[in-house]
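Visitor: The amino acid sequence is not available; the structure is as follows:
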């Protein structure tokens, strides 16, 4: 990144700072671009031409008045000062669509044993951890990883599950299910009987999960967005019967429908499903859909499903034992956009969720708890303004077990279970979209993160989903129109404990 490029991009955003973000457009710093002038060409990180902000000063009588030139000088000085922040914080800008939230982090300079992998300052100067070890855990290298590409050319893949037959079932955001053979070869592409999917921004066909008794009933669940009228769409969970040999769906019906929202609210979807291994009930993480400044309090409103984790039966009814948090399906509240949801080996439920600019979180999800968004938060709004009272703690609101600031844009979460990576037995793996890595976090007996290790940093790929299947290998979906399914196994290099 050059100073000229930073000046140009800040200048473009400043000159049209009150315009609405364009769908699919990304600022070079990874946030919604407020300027209609910027649209990065495919494969390019810098604009094709420079902005007027970078023109040399001209104080001749033929150009403009001295007052005008002085104003332009002050503008350039201010822009240059602003430009130094991203220069210090970022090395390159992320490519592709996805969640707004952060710049690409260059870890090659920060993988020093025992030191935090990211030593940049927080987005908000007054931000601070509430307890020791809540952020910036020390780096610890465990093992080198071998990466095998199972499949490529996937169209915005979002989730992958392993069928009992050994085949892969993958969702694609535009509204398709793919069944791949174990070797990655295509078997079926399913669109028939899928409901109409609203595909825009972060909306689309998202997570998929297998019924606990899938081997006998062949039942699947999936989360998606659909249009309900001219102005609104809604988040829904459907159930269906899958015939993987024929590549068909039947008995498709909606078991849960969330709170309607405007079609323009295509971010902060959440949408992960976790099946309770004890009873087969569903936990579904729903984003708060909030946009704008100030942030609406939808995640705190008990009469809305937005910003909640719900707990329902396979038929869509409120699960027995739910707390009294307003709507009968709600298990927890105060979430922004949880895009990772999984059970630990001990049966407890965990989630990762996106913060704004700063404050991505790893949370232990417990019955009846309020996780604080947007009352307490680490970070700031995308335009740079503070959120609410800019506080990070308040009685009665839960603290994240760990947070990232600056952010990684987490998507996908799994506890490692298997024998291929024995040194990961107490680790959780988190996919990073903006971070362009998998983040391995080791937890101690008190649920404290004691070290952190970024994996796959050399691939420069946005990570959408992370899974561990029965063979003990780690399976990864990369994000975007040319998505891949990757398999991670230990390499032959020396492994550290």
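Guide: That came through fine. Quantities reported herein were computed from a predicted structural model and do not represent experimental measurements. Residues are numbered from 1 along each chain as shown.
Visitor: C-alpha only now, for contacts and for neighbours.
Guide: Will do.
Visitor: For this structure, which segments count as helices?
Guide: Listed in chain order, the helices of the chain (DSSP state H) span 3-15, 66-89, 214-217.
Visitor: And the contacts of the shortest one?
Guide: Okay, so that is helix 214-217. For helix 214-217, the surrounding residues in contact (CA atoms under 8 Å, 6 or more residues apart in numbering) are 164, 211, 220, 241.
Visitor: run the last query once more with 7 Å
Guide: Contacts of helix 214-217 with the rest of the structure, by CA atoms under 7 Å, 6 or more residues apart in numbering, involve residue 164.
Visitor: put this beside the first:
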């Protein structure tokens, strides 16, 4: 397809965000030792430690090109005032606390607490992480009842005793500037090499369960394996067990935890005000996706994608296999999506109900207007730097953080109305 040829250069620029780089083990200065053999243990599949493959499995269907839903649009200057609020070292996620202070994860293994007055301190008690590539300390999410429980959830690439790493979910209590009562409550299993952890947390609107994105670790086929938790969105209780209302709960094991399957590298997961669950994920060479997530549905990776392998080998588009859920919107050339919010604040009333998606290789912030199950690309703001994550402050301001480089290049920015 000609649009795929156009996408090649942009996809190469995205490779630092979604390339097939094996993970190297490391840890942050604040890491604490822990027994990684304790706690929940996911399935260990034969071949998990094999090198990651270069291409998706050979196509089993004739390609039927996707003709609707492409969301690319020209970038424009941001129509907002932008103020720098600090710098961080290779940050991954930002999350506001009720007092307008901010938690920031740095991939090397540090958790920072930025007070409302701008003071930044290190939080102690952070788990050891497998750093390098796309691994490290990843998402952070305060519990819905944080004001009373002080509970926070962390996702990270955990070094594993049988080789490589696994996505892990930890629950802890934030007491002052220290994590207490740390407990790993969930692991993806299928330990081994590969990036693409996903690792994003979203709480159900009623605050009684959580959703977690688990990437397929650049291994392709686990996304279609119901016995593995890779390439899935899982729904869990707040203590990491399978949610009783899940589509295959009675089947037990990985199936019991699975909410949806067929995902590649899901970096954004949010509930819209109407309760619908939206997810965005990095595609391969082209084909980044915005999906409306429904229980029990399969979104097709790696059997279908509106992008291709990095080698140039074609993957059939979604219309080739209509039994899979197609994205509502997709981008080719890629935007390399990072974090995402559904905006609900008072500071920008014109944006209420919109999704904001950060762009890494595209160096952008993308606004998507949502109406029920429908979505349309509305704006793409040229931010000039790779944007990793986005958060809505208690006052309704939009905060973003740049991807940055080691040494403090990740700028924290506050977006407010001009004038």
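Guide: Thanks, I have it. In this text the structure is predicted, and so the values were computed from the model without any measurement.
Visitor: What does the superposition give as a TM-score?
Guide: These two chains, once laid on top of each other, score a TM-score of 0.81 by TM-score structural alignment, normalised by the length of structure 2; 366 aligned residues with a CA RMSD of 2.5 Å.
Visitor: picking up where we left off before, rebuild the helices of structure 1 as TSV, extending it with distance to residue 396 of structure 1.
Guide: As requested, these are exported to TSV (distance: least, CA to CA, whole Å):
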stretch	distance to residue 396 of structure 1
helix 3-15	39
helix 66-89	34
helix 214-217	39
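Visitor: Nearest the geometric middle of structure 2, what residue?
Guide: Taking CA atoms, centre = their mean, the centroid of structure 2 lies closest to residue 267, which sits 1.9 Å from it.
Visitor: you'd agree that one is up against residue 278?
Guide: No - look at residue 267 of structure 2 against residue 278 with CA atoms under 7 Å: they stay out of range, at 11.1 Å.
Visitor: Trace residue 107 of structure 2 over to structure 1, please.
Guide: Mapped onto structure 1 by TM-score structural alignment, residue 107 of structure 2 lines up with residue 173.
Visitor: ok so, going back, go through the helices of structure 1 and name the closest to residue 332 of structure 1.
Guide: Shortest distance between residue 332 of structure 1 and these, using CA to CA, is found for helix 214-217: 27.2 Å.
Visitor: residues in structure 2 matched by that closest one, start to end?
Guide: Counting by TM-score structural alignment, helix 214-217 of structure 1 sits on residues 146-149 of structure 2.
Visitor: Please work out which of the helices of structure 1 is packed deepest.
Guide: By mean neighbour count, with neighbours taken as mean count of other CA atoms under 10 Å, helix 3-15 ranks first of the helices of structure 1 at a mean of 20.
Visitor: Which residue range of structure 2 does that one align onto?
Guide: If you align by TM-score structural alignment, helix 3-15 of structure 1 falls outside anything aligned in structure 2.
Visitor: Next, the angle from that helix to helix 66-89.
Guide: The directions of helix 3-15 of structure 1 and helix 66-89 differ by 120 degrees, with axes from the mean of the first three to the mean of the last three CA atoms, to 10 degrees as the criterion.
Visitor: which residues touch the match of residue 107 of structure 2?
Guide: When contacts are counted by CA under 7 Å, 6+ apart, residue 173 of structure 1 is found next to 156, 157, 158, 199, 204, 205, 206.
Visitor: repeat that with 10 Å
Guide: Residue 173 of structure 1 makes contact with 155-159, 197-207, 224-225, 480-481 under the criterion CA atoms under 10 Å, 6 or more residues apart in numbering.
Visitor: do the same with residue 334 of structure 1
Guide: Residues near residue 334 of structure 1 by CA under 10 Å, 6+ apart: 287-288, 297-302, 306-309, 369-376, 397-398.
Visitor: likewise residue 257 of structure 2?
Guide: Shown here is residue 257 of structure 2, whose contacts under the criterion CA under 10 Å, 6+ apart are 211, 229, 232-237, 240-251.
Visitor: Return the list of helices and strands in contact with the longest strand along structure 1.
Guide: Across structure 1, the strand with the greatest residue count (assigned by DSSP state E) is strand 232-243. Using 3 or more CA pairs under 10 Å, 6 or more residues apart in numbering; DSSP states H and E as the contact test, the elements touching strand 232-243 of structure 1 are strand 205-210, helix 214-217, strand 219-227, strand 248-257, strand 261-262, strand 270-275, strand 282-286.
Visitor: change it to 6 Å
Guide: The contact analysis (3 or more CA pairs under 6 Å, 6 or more residues apart in numbering; DSSP states H and E) places strand 232-243 of structure 1 against strand 219-227, strand 248-257, strand 261-262.
Visitor: Would you mind giving those as CSV with distance to residue 328 of structure 1 and mean neighbour count added?
Guide: Putting these into CSV (distance: least, CA to CA, whole Å; neighbours: other CA atoms under 10 Å) gives the following:
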stretch, distance to residue 328 of structure 1, mean neighbour count
strand 219-227, 19, 23
strand 248-257, 12, 17
strand 261-262, 20, 16
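Visitor: so which of the helices of structure 1 comes closest to residue 362 of structure 1?
Guide: That would be helix 66-89 among those, by CA to CA, at 22.5 Å.
Visitor: Residue 120 of structure 2 against residue 114, yeah?
Guide: Yes - in this structure, residue 120 of structure 2 is within contact of residue 114 by CA atoms under 6 Å, at 4.3 Å.
Visitor: Stretch 159-170 of structure 1: which residues count as buried?
Guide: Along stretch 159-170 of structure 1, these residues count as buried under the neighbour rule (16 or more other CA atoms under 10 Å): 159, 160, 161, 162, 163, 167, 168, 169, 170.
Visitor: What of stretch 334-346 of structure 2?
Guide: 334, 335, 336, 337, 338, 339, 340, 341, 342, 343, 344, 345.
Visitor: if I line the two up, what does the last one land on in structure 1?
Guide: What it means is residue 345 of structure 2. With the correspondence set by TM-score structural alignment, residue 345 of structure 2 lines up against residue 418 in structure 1.
Visitor: ok, now which ones touch its match?
Guide: Residues counted as contacts of residue 418 of structure 1 (CA atoms under 6 Å, 6 or more residues apart in numbering) are residue 472.
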